[in-house]
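S.K.: Structure here, sequence nowhere to be found:
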C-alpha cells in the first residue's frame, strides 16, 4: 500500500517525476538534488514505504528532523523529484517499488528512473541511453534517446521500480548514463539533466553549479591518484607475477 504523506499541496496536472536514489556515481541523487535546488521545488510529501531504513535525517544549519525519502514539486515546471538521503538495500527494493508504484499508478505522473553504467572516465562526454516500460508516453516519444549498444541489467531500487512498472503496464522511462564507478560523477548527472530530463520535461535547468562540482571532483581525483602513486613508489610491496594468466 502506498504510504505518501502530503506536507504541502502543490497543484500539478501531468508532472514528470525524477527518481534520485543513490547509485553508481551518485548520478541520480546528484541530478535530483540539483533540480530541487535550482528550481526552488517545494517539499510536497514524505515517503514511508516498507523497505526504507527506520532513520531520520537533518540538513546543515537546520534543527528540524526529516524523513530520509521525500517528494518535491514545482508547479511552474510540472516537475517532481524523489530525493533520498539513504540507499535502499536489494532485499528491500521490491517492497519499496510496490509501495511507490501504488502511488504513481493513481496519478498522471511520468517517472524517470535514473541509473549509472560503470565506465572508466576519459576525455569524451558520457553517453546517455534511454529505455521504456509500458505504453508510449507523448512526453518522451519525441525525445531522441539512443538505445544501449549492448544487453544489460538494471538492479537495485531503480531496477525494481522499472520491473514493477513493466509488470503493471505503466509508462516509465529508464535513463542510463555512463558514470564513474568509484567517485561521485556530476558530469554524468549533468548529461542526465541536459540530454534526458530537460527534453522530456520540456524545461531548461541551469547547470553551472554542476560544472563547478565536476571540475572540483576532477582535481580531487587527480590529487588522490598522485598520492596513491607516491605511496606505492615509497612503500615495499609484493605483487603476483600472474604467470598463468
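M.R.: Looks like it arrived, so ask away. Bear in mind the structure is a predicted one, so any value in this text is a computation, not a measurement. Numbering: from 1, shown residues only.
S.K.: Going by C-alpha atoms from here, please, whenever you check contacts or count neighbours.
M.R.: OK.
S.K.: max-length helix in the chain?
M.R.: Longest helix of the chain, by residue count under DSSP state H: helix 208-234.
S.K.: Going by neighbour count, which residues of that one are buried?
M.R.: 210, 214, 217, 218 (16 or more other C-alpha atoms under 10 Å).
S.K.: The first one against residue 191, yeah?
M.R.: In this case it means residue 210. No - with contact defined as C-alpha atoms under 8 Å, residue 210 does not reach residue 191; the gap is 10.1 Å.
S.K.: which residues of this protein fall in helices?
M.R.: Under DSSP H, the chain gives helices at 27-38, 90-104, 138-141, 156-168, 186-191, 198-201, 208-234.
S.K.: For the second one, list every residue counted as buried.
M.R.: The neighbour-count criterion (16+ other C-alpha under 10 Å) identifies 92, 93, 94, 95, 96, 97, 98, 99, 100, 101, 102, 104 as the buried residues of helix 90-104.
S.K.: how about those residues in TSV, adding distance to residue 112?
M.R.: Output for these, formatted as TSV (distance: C-alpha to C-alpha, whole Å):
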residue	distance to residue 112
92	20
93	17
94	18
95	19
96	16
97	14
98	16
99	17
100	13
101	12
102	16
104	12
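S.K.: coming back round to it: name the helices or strands packed onto the longest helix of the chain?
M.R.: helix 186-191 (3 or more C-alpha pairs under 8 Å, 6 or more residues apart in numbering; DSSP states H and E).
S.K.: Against which helices or strands is the helix it packs on packed?
M.R.: helix 27-38, strand 172-179, helix 208-234.
S.K.: nearest to residue 44, of these?
M.R.: Among the helices and strands packed on helix 186-191, helix 27-38 comes nearest to residue 44, with 11.3 Å by C-alpha to C-alpha.
S.K.: Next, the angle from that closest one to helix 156-168.
M.R.: Interaxial angle, helix 27-38 versus helix 156-168 (axes from the mean of the first three to the mean of the last three C-alpha atoms, to 10 degrees): 90 degrees.
S.K.: ok, and for helix 27-38, which residues are buried?
M.R.: Neighbour count says helix 27-38 has 27, 28, 29, 30, 31, 32, 33, 34, 35, 36 buried, by 16+ other C-alpha under 10 Å.
S.K.: Now the two most distant members of those.
M.R.: Pairwise distances across those peak at 14.3 Å for 27 and 36 (criterion: C-alpha to C-alpha).
S.K.: what's the spacing between residue 128 and residue 223?
M.R.: Relative to residue 223, residue 128 is positioned 28 Å away (C-alpha to C-alpha, to the nearest Å).
S.K.: ditto for residue 82
M.R.: Taken as C-alpha to C-alpha, the span from residue 82 to residue 223 is 33 Å.
S.K.: putting a second one here so we can go through both:
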C-alpha cells in the first residue's frame, strides 16, 4: 500500500466519527434517500450506500455490519473508491490530501472536477477523470506557463491566507505585488492548494446542511489545507536533500 495513501487515509479516518445513526442523514439509509430502505447508520465515514456497494447488495447491510466496519475495511474501501478514482498515486504531494479528504468527505467527482477547473481545463475536459491531460495541466499551471490559471480561483479570504504565507500584507487582493511574491517555483502547487480551498469552501456553503454542519466542515477544510501545505513542504525538502 502506498505510503502517502496510508498516511493520508489514516488522517482522514481520524477526522471521521465511529458508529452513529442520524435519521435525517441520507447516508445512514441503505438507499441513500431518507426514509427509503433501512436506517443502519454510518461508521468511520463509510455511508450505508457505500457499504451496500462494497458488499454487492443493500440487503446485506445491517446496523451490526455497519458497527463492525474496522480499520482494515475502511482502508480497503478508501483506496478502492476514493484514492484510485482520484489517481492519488499520480498526484503531487499536497494535492493528494486536498482531493482525497474532500472527495471522501464530499464527492470524488466534484473533487476531481474542481482540480480540472483550477488548472485551466474547460468544457468536456472537465470530466472528473484525472488522467494524462489533467496531470499535464497541473504541471503547466504549476510552472506558470502562460500564467497560473489557479490564481484566478482564489477567493479573497483564502487570498489573505496565501498572502500571509508569502509574507505579503493580507488584503485579500492578489495584485502585482502578491503575484510577484508568489511567482517562484515553490508557489505553483501552493497556489493550487489555495485555489482548491476556495472552491471546496464554496461547495460546502452551497450544501443544504451547511447551517447545521458548516462550522465542522470549515474547520476540517482549514485542517486539510494546513496538512496539505505541510505535505508539500516535506516533499520539497526531501527533493532538495
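M.R.: It's in. The model shown is predicted, which means the values in this text are computed figures rather than measured ones.
S.K.: Report the TM-score for the pair.
M.R.: The TM-score (TM-score structural alignment, normalised by the length of the second structure) is 0.30; 118 aligned residues with a C-alpha RMSD of 5.8 Å.
S.K.: Nearest to residue 187 of the first structure among the helices and strands packed on helix 186-191 of the first structure would be which one?
M.R.: Nearest of those (C-alpha to C-alpha): helix 208-234, 5.5 Å.
S.K.: helix or strand for residue 72 of the second structure, which one?
M.R.: If you go by DSSP states H and E, residue 72 of the second structure is part of helix 71-78.
S.K.: Could you point out the helix or strand that follows that helix?
M.R.: Using DSSP H and E, the helix or strand that follows helix 71-78 of the second structure in sequence is helix 95-105.
S.K.: report the angle between the axes of the next helix or strand along the chain from that next one and helix 95-105?
M.R.: Sequence order places helix 108-118 as the next helix or strand after helix 95-105 of the second structure, per DSSP H and E. Per the same axes, to 10 degrees, the angle that helix 108-118 of the second structure makes with helix 95-105 is 140 degrees.
S.K.: Give me the buried positions along helix 108-118 of the second structure.
M.R.: Neighbour counts over helix 108-118 of the second structure (16+ other C-alpha under 10 Å) mark 108, 109, 110, 111, 112, 113, 114, 115, 116, 117, 118 as buried.
S.K.: for that helix, packing partners?
M.R.: Where contact means 3+ C-alpha pairs under 8 Å, 6+ apart, helix 108-118 of the second structure is packed against helix 95-105, helix 187-206.
S.K.: need these in TSV with distance to residue 13 of the second structure, can you?
M.R.: Shown next, in TSV, are these (distance: least, C-alpha to C-alpha, whole Å):
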stretch	distance to residue 13 of the second structure
helix 95-105	9
helix 187-206	19
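S.K.: With distance to residue 221 of the second structure and mean neighbour count added, can I get those in a markdown table?
M.R.: Listed next are these as a markdown table, based on distance: least, C-alpha to C-alpha, whole Å; neighbours: other C-alpha atoms under 10 Å:
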| stretch | distance to residue 221 of the second structure | mean neighbour count |
| --- | --- | --- |
| helix 95-105 | 8 | 24 |
| helix 187-206 | 7 | 21 |
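S.K.: now the strands: where do they sit in the second structure?
M.R.: Counting by DSSP state E, the second structure has no strands to list.
S.K.: For residue 157 of the first structure, see how far away the nearest residue to residue 161 of the first structure once chain neighbours are set aside is.
M.R.: Distances taken as C-alpha to C-alpha, 6 or more residues apart in numbering place residue 97 nearest to residue 161 of the first structure, at 4.7 Å, with adjacent residues excluded. Residue 97 of the first structure sits 7 Å away from residue 157 of the first structure, taking C-alpha to C-alpha as the criterion.
S.K.: for the second structure, which helix is longest?
M.R.: Per DSSP H, the second structure has its longest helix at helix 210-240.
S.K.: Tell me the buried residues in that one?
M.R.: 214, 217-218, 220-221, 224-225, 227-229, 231-233.
S.K.: With distance to residue 159 of the second structure added, can I get those residues in JSON lines?
M.R.: Compiled in JSON lines, the buried residues of helix 210-240 of the second structure are given as follows (distance: C-alpha to C-alpha, whole Å):
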{"residue": "214", "distance to residue 159 of the second structure": "21"}
{"residue": "217", "distance to residue 159 of the second structure": "19"}
{"residue": "218", "distance to residue 159 of the second structure": "16"}
{"residue": "220", "distance to residue 159 of the second structure": "18"}
{"residue": "221", "distance to residue 159 of the second structure": "15"}
{"residue": "224", "distance to residue 159 of the second structure": "16"}
{"residue": "225", "distance to residue 159 of the second structure": "13"}
{"residue": "227", "distance to residue 159 of the second structure": "18"}
{"residue": "228", "distance to residue 159 of the second structure": "16"}
{"residue": "229", "distance to residue 159 of the second structure": "15"}
{"residue": "231", "distance to residue 159 of the second structure": "20"}
{"residue": "232", "distance to residue 159 of the second structure": "18"}
{"residue": "233", "distance to residue 159 of the second structure": "19"}
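S.K.: now, which of the buried residues of helix 108-118 of the second structure sits nearest residue 177 of the second structure?
M.R.: residue 118 (21.5 Å).
S.K.: Isn't the closest one up against residue 195?
M.R.: Yes - using C-alpha under 8 Å, residue 118 of the second structure is in contact with residue 195, at 6.7 Å.
S.K.: Isn't residue 191 of the first structure up against residue 114?
M.R.: No - contact criterion C-alpha under 8 Å: residue 191 of the first structure and residue 114 do not qualify, at 11.5 Å.
S.K.: who's more crowded, these two?
M.R.: Ranked by neighbour count (other C-alpha atoms under 10 Å), residue 191 of the first structure and residue 114 place residue 114 first, with 30 against 21.
S.K.: List the contacts of the more buried one.
M.R.: 18, 19, 20, 27, 28, 158, 174, 175, 176 (C-alpha atoms under 8 Å, 6 or more residues apart in numbering).
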